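**Q** next input, structure requested:
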Amino acid sequence: MIYQRPLVFLFVILLSFQSNSQTDEKVLREIYTQSLTNGKSYDWLNHLSNQIGGRLSGSLNAEKAVAYTKEELEKIGLDKVWLQPVMVPKWVRGAKEYAYIETEPGKTTTVNICALGGSVATKALGLKANIVEVKSFDELKELGKENVEGKIVFYNRPMQPDLISTFEAYGGCVNQRYSGAVEATKYGAVGVIVRSMNLRLDDLPHTGSMTYDNIPVEKRIPSAAISTNDAELLSTMLELDKSIKFYFKQSCKQFKDVLSYNVIGEITGSEFPNEYMIVGGHLDSWDLGDGSHDDGAGVVQSMDVLRLLKASGIKPKRSIRAVLFMNEENGLRGGNKYAEIAKKKNENHVFALESDAGGFTPRGFSFDCSDANFNQVLNWKPLFKPYLIHYFEKGYGGADIGPLKTDAVVLAGLRPDSQRYFDHHHASNDTFEHVNKRELELGAATMTALVYLFDKYGVNPIPNQKAIKN
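**A** Predicted coordinates:
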């Protein structure tokens, strides 16, 4: 008899756990059913991509996207929808770029390039010079000024193909795109050509952001990306003849900053309205394609999270916001502004989820959080197993939600299958036709499911922090 009370207590706990688990299974089933049979994400993406198009920060299309998404969020019947002002850079590509390899006067081979975002233009007649190939900044340093001055630097370090994580492969070579001009300028280079960040061999150049740091405007050198096929060609031709020349012309221009907006919609919490959970993606995109994967997919999935919560009859305890950030691609102004305003208002953010890895089949999430919160997430894995969601790892949350990071906030990133992502990333084939409706809707449902669970069970407090009531 002395063990009767502990056994009864344990039995009650087990029954309660089983009951919660069964309830959560039913709720997740309803969320996925709603998304797959009555989802709005694909229709919203269709409009963003095909009726508006590429949404470069500071552009007319970016303005149109702000107005459209605000209007669609208002149609959902949220408690609040508003625009958050943010100043953003305005860079314009100008006329289509042109380039060729010259083996001797009058004998040329045309190649595919595009200006890197933020680059200066060439002179009106273009730039022609000898070219040197390197695969790292260390190789550039070894060449020294005597071998680089007056020449174009060709960075040709490919993404590492044997890495299963394509984002890891991207991270292993993107510094040559972002900082290549800064490093080349140190040795007197007159221009930069960078191998596109793409695992596939094709003819599409991939743009992306670059920096000049504190280099004076008059000393900045033009920078462009070259397609992977043409990078291979250029490298082979340089092996045969180091004296060949490279010509390129681009007419891009940087203007003064302009006013834009983050778009925010909110369902106010029923019990803890001053605890905020956000889902988001970035509304801006590069201009070569229509930005369907990067990041139209994340935008419409985040919008649909709020709609799916309402359609599934879920009344969140905490305030849930969809934040459509402006200017992730070339400045992160929207993410920084949102965090700045949240800090000024002393808003208590407890959770943030970002979708910025394409609209492919969801595989799971990466989490930037405490061990206690990560262990709670691992307990939810069986709920996601029926949907083949199995990837739950510690890692990176996302660029736009990064400024919200504190020890008390859980940051999460949706992780879709990434094997095809860099075929489209920042290129002209990042278009609506390459997004699968069902995969996009599975991602929206998966995000909604995680938001539901964190809202229901709360975030584990950091040590010495007052526990959150549930």
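**Q** from here on, contacts and neighbour counts on C-alpha atoms
**A** Fine.
**Q** all helices for the stretch 351-470 of the chain, in order.
**A** Counting by DSSP state H, counting those that start in this stretch, the stretch 351-470 of the chain has helices at residues 371-379, 381-384, 421-424, 437-457.
**Q** quick one: closest of those to Arg55.
**A** Nearest of these to Arg55, taken as CA to CA: helix 421-424 at 15.8 Å.
**Q** mind listing what's buried along that closest one?
**A** 421-424 (16 or more other CA atoms under 10 Å).
**Q** to check against the first, give me the structure of this:
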Amino acid sequence: MYLRSFLFLIAFFISTNAFAQTAADSVFIRKIFDEALTNGQSYKNLDYLSNKIGGRLSGSLEAEKAVQWSRQLMESYGFDKVYLQEVMVPHWVRGAKEKASIQTGKTKVEVPICALGGSVSTGKTALTANIIEVKTLDELKALGRSKVQGKIIFFNRPMDPRHVQTFIAYGEAGDQRRQGPSEAAKLGAVGVIVRSLNLFQDDFPHTGSLRYDESVPKIPAAAISTNGADKLSQMLKTDQNLKFSFEMHCQTLPDVKSYNVIGELRGSEKPNEIIAVGGHLDSWDLADGAHDDGTGCTQSIEVLRLFKSMNYRPKRTIRAVMFMNEENGVRGGRKYAELAKTNNESHVAAIESDAGGFTPRGFGIEGQPDKIKALQNWKPLLAPYGLHDIGPGHAGTDIGPLGEADKNATLIGFLPDSQRYFQYHHASNDTFDKVNKRELELGGASMAALVYLLDKYGLDGGK
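**A** Reported below is the predicted structural model:
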């Protein structure tokens, strides 16, 4: 009887203590959101990055300005350490604005296009040829060289609207943009036009990187707006011999020295255990890259600023990482992982925000099952803030190399609502005015709440 009473008291003490800890965590997380929603700095900082610096393609003057700005901003917040990681990045330039038209009989219809990132130019004059519409790479291959030789290939497979998680639709449709130009070149095509990866009908062409196969000729490749793609497809149904003409003056210049920018709050108890949170500082050149990925950068800096303003001293070292060159090379992410391995750094977790500044929904996790379960145990603390979607999922492009270099690191992607993201992704309408202040500040607070729990408990049995 005495033993049972003793065990009951121990169980009661443990449960009471756990309840007290949970209550204290709930109060602190509430304070994080209060600070972000009353004094948040993400929106103000994004305003400067978007409207004073603008589009920040790797190798550009604007990218260099963004490096210096983000370093000075984190220094002004009094972070314990702010420093640069040197990395060589590609330098591709778009050149004069692209032009395109559909020509059938005496009719000429202009359509909106933009060069795909890394594309070669059409030369000094426009490229004009017959055009063939296909939906898939397999459909292209089935045509054979005899039908493709000397033609422009038009990839016209839309993103699948049935996916509620729109990033799945993006991933499925992306092969035509990435591999399409080289697959067409293998069969003798002279150019490629790709339907923009966009779930909306509009006149904005969406750029994005292609991957040239060095074993075949490099042919010019452009994205056409969804409205333009539908117009071209419709006209091809009535005239399969129509001509498509497009003109681009892009070129690839020698690599340029650039930097990842890193700010730290040094851990007070376990400084050698690192929690990184980041976004990519570069953006495409068509707009100011507000959602992709100015929001992720300003939210990541905000995580550290929130802790600093609340006088919270972390147990572990917390880093805000501004990665360079996610859009057309991922060289910043690879350099960060390389140096982490060289320096024998130990990452508890890395969180990436690269899905826009929309309403927070949760976190996607890449890691060992027990680590994923540990994160899911915090759902009751995060659910009051709309963070219900916590489970396995893609974490992020820039932190991917870190997962390969540090097998113990758990990779986490911040998940905002994705329904509007691809309306702006890689297009000229990805501008500051499309970002909602409250949604953006909620995102920074959501990331800070998770970092707080990771810092306090880790992912190894609450140590």
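**Q** closest one to Tyr155 of structure 1 among the helices of the stretch 351-470 of structure 1?
**A** helix 421-424 (18.2 Å).
**Q** tally of neighbours for whichever residue in structure 2 pairs up with Phe384 of structure 1?
**A** Applying TM-score structural alignment, one finds that Phe384 of structure 1 aligns to Leu382 in structure 2. Residues within reach of Leu382 of structure 2, counting by other CA atoms under 10 Å, total 20.
**Q** in JSON lines: the buried residues of helix 421-424 of structure 1, plus distance to Phe365 of structure 1.
**A** Listed next are these as JSON lines, based on distance: CA to CA, whole Å:
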{"residue": "Tyr421", "distance to Phe365 of structure 1": "16"}
{"residue": "Phe422", "distance to Phe365 of structure 1": "19"}
{"residue": "Asp423", "distance to Phe365 of structure 1": "22"}
{"residue": "His424", "distance to Phe365 of structure 1": "21"}
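**Q** nearest to Gly171 of structure 1 among those?
**A** Nearest member of the buried residues of helix 421-424 of structure 1 to Gly171 of structure 1, counting by CA to CA, is Phe422, at 11.8 Å.
**Q** name the nearest residue to the equivalent of that closest one over in structure 2, ignoring sequence neighbours.
**A** Per TM-score structural alignment, the equivalent position to Phe422 of structure 1 in structure 2 is Phe422. Distances taken as CA to CA, 6 or more residues apart in numbering place Asn198 nearest to Phe422 of structure 2, at 5.2 Å, with adjacent residues excluded.
**Q** and for Arg200 of structure 1?
**A** Asp423 (6.2 Å).
**Q** quick one: that neighbour and Asn198 touch, right?
**A** Yes: counting by CA atoms under 8 Å, Asp423 of structure 1 touches Asn198, with 5.8 Å between them.
**Q** strands of the stretch 51-200 of structure 2, start to end?
**A** Using DSSP state E, counting those that start in this stretch, the strands of the stretch 51-200 of structure 2 run over 81-93, 99-104, 107-110, 113-115, 127-134, 152-155, 191-195.
**Q** and the fifth one against structure 1, how far off on average?
**A** Spelled out, it's strand 127-134 of structure 2. When structure 1 is superposed, strand 127-134 of structure 2 averages 0.2 Å from its matched positions, counting by mean CA distance after the TM-score superposition for structure 1.
**Q** could you do the longest one as well?
**A** Its aligned residues in structure 1 lie a mean 0.4 Å from strand 81-93 of structure 2 after superposition (mean CA distance after the TM-score superposition for structure 1).
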